[in-house]
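> sharing a model prediction with you, sequence too.
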Amino acid sequence: MKEPVVPPESDAMVVDAPAAVRMLYSYKEFTPTPTLVYTRHEEEANDLVQALRGPLGFDLEWRVVIRRGMPFIDRRTAVVQLSDEKMILVIQISAMQKFPQKLKEIIESPDIVKMGANIANDGRKLFNDFGILAANLVELGGLGRVADPQFPFTRSIVALATMVERYTGKTLDKGKVRSSNWEEIPLTEEQLHYAANDAHCALMVYNSLLKTSAASGRILTADKFTSNLKDNYENGKLKLKTSAPSPISRESTASSIETQSSGSSSGSSRGSGWDNPTVQPGDQPKPQHMRAYNMWHHRNMTMDQIRAALRSKENPLAVSTVISYVVWALQADTSLPFSVRRLKEFVQLEAGSWRRHRDWIVRVDAERRSVS
């Protein structure tokens, strides 16, 4: 059993203000005022996340493409926000070739609390997009049900704006910026403020709930409001595709909504990640695919070495192409040996490749687990 949750030292207090006079929530109004840091560079993100100290407010942003007469399409996660009481980090993943390794480690760490509203859905989104198995995700509504004797909701998933209003006395702005283009470089000041507020307010609500629990003498058992995607994945209970609500009603994550006619095309649509050819077991792998596989599996060459060897140092093959070559070789010849763990790490070297090859990798992994 997990240890009881201990309330942190925090200046965040519940403000019981009438609805008519409630002010908009802003992280800038808190003391100490956290520093907002925005990065769109992988190495910088890896350095910055190591300065964070949990527990951490957590949220994601992404675009949604709507085509008339067709189901809407979720783009990959564009922005990840994390907040402790001193720093709010807004990381624009869509501007990077690879998901930052240190950020991945924090999200997957079972020792670092990450909290938010409908946070398990965000965890599934990260798995679907990048193969990340988030751990220690605290659902604020679920925590509220066990921490607050006066909690008025029977459900465990409660809109972030509702939780913020109850536990900070302020109104969380969910205006038009919510549906802006989160892949635009750079993000605007309005977008940054919105993203920062979403992560910071989750932490403030969390701190307030822990104080409420302590004041009422309640002992919190983390298992009642915490999810761990790694456990779900290993038990075969992790859904492959995020069951996202309508973009109009989504409460936990802000997504850009792009409307298109059914006849239009979008370079940012799901199609760019799902264009690999159909490979049937028993097909002979193409020579170039086998070369890539042998360099990766038998010769243990780095990605940059393989890219250069398959083309030239001056004009190396694209990372995504190398990854696809290796996967297609394995799909064509199912007798080829390989480590699923190593393949996952290899595929995750390029942000779009996991989503492209995810279903096959997960299926193979599940088959191996079932016979082990």
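That came through fine.
> alpha carbons only for contacts and neighbour counts from here, please
OK.
> what helix or strand is the most centrally placed residue in the chain located in?
In the chain, the C-alpha closest to the average C-alpha coordinate belongs to residue 126, at a distance of 3.6 Å (C-alpha atoms, centre = their mean). Residue 126 is part of helix 119-130, with elements assigned from DSSP states H and E.
> swap in residue 257?
Here residue 257 sits within strand 254-260, counting by DSSP H and E.
> quick one, helices of the protein?
Under the criterion DSSP state H, helices of the chain are mapped to 42-49, 101-108, 119-130, 140-147, 160-168, 189-216, 229-234, 287-297, 303-310, 319-332, 340-347, 353-371.
> can I get these in a markdown table with distance to residue 28?
Below are the helices of the chain laid out as a markdown table (distance: least, C-alpha to C-alpha, whole Å):
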| stretch | distance to residue 28 |
| --- | --- |
| helix 42-49 | 20 |
| helix 101-108 | 24 |
| helix 119-130 | 24 |
| helix 140-147 | 22 |
| helix 160-168 | 14 |
| helix 189-216 | 9 |
| helix 229-234 | 33 |
| helix 287-297 | 49 |
| helix 303-310 | 43 |
| helix 319-332 | 41 |
| helix 340-347 | 39 |
| helix 353-371 | 37 |
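> which one, of those, ends up nearest to residue 26?
When these are ranked by distance to residue 26, counting by C-alpha to C-alpha, first place goes to helix 189-216 at 6.0 Å.
> okay, the angle between the closest one and helix 140-147?
Using axes from the mean of the first three to the mean of the last three C-alpha atoms, to 10 degrees, the direction of helix 189-216 lies 20 degrees away from that of helix 140-147.
> starting at the chain centroid, how far to helix 189-216?
Its chain's C-alpha centre and that of helix 189-216 lie 18 Å apart, by C-alpha atoms, centre = their mean, to the nearest Å.
> residue 93: which of the helices of the chain is closest?
Once these are compared by C-alpha to C-alpha, helix 42-49 is nearest, at 8.1 Å.
> in the closest one, what's buried?
By neighbour count with 16 or more other C-alpha atoms under 10 Å, helix 42-49 contains the buried residues 42, 45-46, 48-49.
> can you redo the residues you listed as a markdown table with distance to residue 193?
As requested, the buried residues of helix 42-49 are arranged in a markdown table below (distance: C-alpha to C-alpha, whole Å):
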| residue | distance to residue 193 |
| --- | --- |
| 42 | 21 |
| 45 | 18 |
| 46 | 22 |
| 48 | 18 |
| 49 | 19 |
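> what's the closest of those residues to residue 64?
Out of the buried residues of helix 42-49, the member with the shortest distance to residue 64 (by C-alpha to C-alpha) is residue 42, at 23.8 Å.
> so that closest one touches residue 96, yeah?
Yes - if you go by C-alpha atoms under 8 Å, residue 42 and residue 96 touch, sitting 6.1 Å apart.
> and stretch 43-57, end to end?
With C-alpha to C-alpha, to the nearest Å as the measure, stretch 43-57 spans 22 Å from end to end.
> now do that stretch: everything it contacts.
39, 81-84, 87, 89, 91, 100-103, 106, 112-116, 198-203 (C-alpha atoms under 8 Å, 6 or more residues apart in numbering).
> next one for the comparison:
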Amino acid sequence: MTQRRDTPDKEAIALLPEFPRLGLDRITLVNTGKQAQQAHDALITSPAWGFDTESKPTFRVGEASDGPHVLQLSTGERAWVFQLHDPECRAVAADLLAREGIAKAGFGLGDDRKRIIQKFGVEPAGILELNTIFKAQGYRKEMGVKGAVAVLFNQRFQKSKKAATSNWANLRLSESQLVYAANDAYAAYRVWEETQALGWKP
């Protein structure tokens, strides 16, 4: 029987040293077909990607999101932030998401999956909900990236609420949006990598 384990609370996490995030020098913004193809060629050599999406927030009752507006994929070295306005860029992103044999690891991916099917018309392959790995280890509470980073690295993952609720449909993303989006995917990759090293399975 799996031993029950507790997820660290907010107060405990706040006392931890900060998780070292990717800086802008290791983040590539992708918004054209050519840039997307270059990203594609770099990404397909990796066995897994940290994965997440961002959508413009909806504030009115009944308002439907036409997101995702941003897709972020990361390896252990670099993250790519895809803006999805350009049809060629969107086509490459769809191809990456449908690619078999590469794990796309992240947290809370149910909503991302539904939106991807609606927007791209493809079923994303190899989606790995990292919460399932922690559940198998006895963590009963939904983990999320902050809890996972605290458990595995004894570090605090910083998330900007302002960036999280910003307009991801903007044609020009701010530096804080790029850093936020890239590091959500990068932290997911690092968590996946560490769970592999520990032999943890879903």
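Arrived safely, thanks for sending. Predicted, not measured: the structure shown is a model, and the values here were computed from it.
> what TM-score do we get after superposing?
Their TM-score after superposition, calculated using TM-score structural alignment, normalised by the length of the second structure, is reported as 0.82; 188 aligned residues with a C-alpha RMSD of 2.3 Å.
> where does the strand holding residue 257 of the first structure end up in the second structure?
Following TM-score structural alignment, strand 254-260 of the first structure has no partner segment in the second structure.
> where in the second structure does the helix holding residue 126 of the first structure fall?
With TM-score structural alignment as the criterion, helix 119-130 of the first structure aligns to 109-120.
> any figure for the gap between residue 78 of the second structure and residue 26 of the second structure?
5 Å.
> those two: who's more crowded?
Ranked by neighbour count (other C-alpha atoms under 10 Å), residue 78 of the second structure and residue 26 place residue 78 first, with 20 against 13.
> and the gap between the more buried one and residue 97 of the second structure?
Distance, residue 78 of the second structure to residue 97 of the second structure, by C-alpha to C-alpha: 18 Å.
> go on, residue 54 of the second structure?
15 Å.
> more neighbours: which of those two?
Per other C-alpha under 10 Å, whichever of residue 54 of the second structure and residue 97 has more neighbours is residue 97, with 24 against 21.
> ok, and the closest non-adjacent residue to the more buried one?
residue 124 (4.9 Å; C-alpha to C-alpha, 6 or more residues apart in numbering).
> and that neighbour, what does it touch?
Listed by C-alpha under 8 Å, 6+ apart, the contact set of residue 124 of the second structure reads 97-99, 113, 116-117.
> same question, residue 60 of the first structure
For residue 60 of the first structure, the contacting residues are 77-81, 122, 253-254, by C-alpha under 8 Å, 6+ apart.
> residue contacts, the counterpart of residue 76 of the first structure in the second structure?
The equivalent of residue 76 of the first structure in the second structure is residue 67 (alignment by TM-score structural alignment). Counting by C-alpha under 8 Å, 6+ apart, residue 67 of the second structure makes contact with 54-56, 115, 119.
> now with 7 Å, please.
55-56, 115 (C-alpha atoms under 7 Å, 6 or more residues apart in numbering).
> just give me the mean distance for the strand ranked longest in the second structure relative to the first structure.
Longest strand in the second structure, counting residues (DSSP state E): strand 48-54. Strand 48-54 of the second structure differs from its equivalent in the first structure by a mean of 0.4 Å after superposition (mean C-alpha distance after the TM-score superposition for the first structure).
> so that strand corresponds to what in the first structure?
Per the alignment by TM-score structural alignment, strand 48-54 of the second structure matches residues 55-61 in the first structure.
> tell me how far the matching stretch lies from the chain's centre.
A distance of 9 Å separates the C-alpha centroid of stretch 55-61 of the first structure from that of its chain, computed with C-alpha atoms, centre = their mean.
> again, but for stretch 93-113 of the second structure
Distance, stretch centre to chain centre, for stretch 93-113 of the second structure: 9 Å (C-alpha atoms, centre = their mean).
> who touches that stretch?
40, 47-53, 120, 122-131, 144-145, 188-189, 192.
> and with 6 Å instead?
Under the criterion C-alpha atoms under 6 Å, 6 or more residues apart in numbering, residues 47-51, 120, 124-130, 144, 188 lie in contact with stretch 93-113 of the second structure.
> equivalent analysis for stretch 11-26 of the second structure, please.
Contacts to stretch 11-26 of the second structure, defined as C-alpha under 6 Å, 6+ apart, come from residues 78, 155-157.
> now tabulate these in JSON lines and tack on distance to residue 164 of the second structure.
Formatted as JSON lines, the contacts of stretch 11-26 of the second structure follow (distance: C-alpha to C-alpha, whole Å):
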{"residue": "78", "distance to residue 164 of the second structure": "21"}
{"residue": "155", "distance to residue 164 of the second structure": "20"}
{"residue": "156", "distance to residue 164 of the second structure": "17"}
{"residue": "157", "distance to residue 164 of the second structure": "14"}
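> which one of the residues you listed is nearest residue 60 of the second structure?
residue 157 (30.4 Å).
> can you tell me how far the alignment partner in the first structure of that closest one sits from residue 23 of the first structure?
Structural alignment (TM-score structural alignment) places residue 157 of the second structure against residue 171 in the first structure. Counting by C-alpha to C-alpha, the separation of residue 171 of the first structure from residue 23 of the first structure is 6 Å.
> what does residue 294 of the first structure give?
Per C-alpha to C-alpha, residue 294 of the first structure is found 61 Å from residue 23 of the first structure.
> the two: who's more crowded?
residue 294 (17 against 14).
> what do we get in the second structure for that one?
With TM-score structural alignment as the criterion, residue 294 of the first structure pairs with nothing.
> just give me which of the contacts of residue 60 of the first structure are shared by the second structure.
Mapping these onto the second structure (both residues aligned by TM-score structural alignment, their matches' C-alpha atoms under 8 Å) leaves 77-81, 122 still in contact.
> can you redo those residues as JSON lines with distance to residue 178 of the first structure and neighbour count?
Formatted as JSON lines, these follow (distance: C-alpha to C-alpha, whole Å; neighbours: other C-alpha atoms under 10 Å):
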{"residue": "77", "distance to residue 178 of the first structure": "14", "neighbour count": "23"}
{"residue": "78", "distance to residue 178 of the first structure": "13", "neighbour count": "21"}
{"residue": "79", "distance to residue 178 of the first structure": "12", "neighbour count": "23"}
{"residue": "80", "distance to residue 178 of the first structure": "14", "neighbour count": "20"}
{"residue": "81", "distance to residue 178 of the first structure": "14", "neighbour count": "23"}
{"residue": "122", "distance to residue 178 of the first structure": "16", "neighbour count": "23"}
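> so which of those are in strands?
Among these, the members found in strands (DSSP E) are 77-81.
> report the contact partners of the aligned residue in the first structure for residue 82 of the second structure.
Correspondence of residue 82 of the second structure to the first structure, assessed by TM-score structural alignment: residue 91. Counting by C-alpha under 6 Å, 6+ apart, residue 91 of the first structure touches 39-40, 79-80.
> same thing with residue 155 of the second structure?
16-19, 149.
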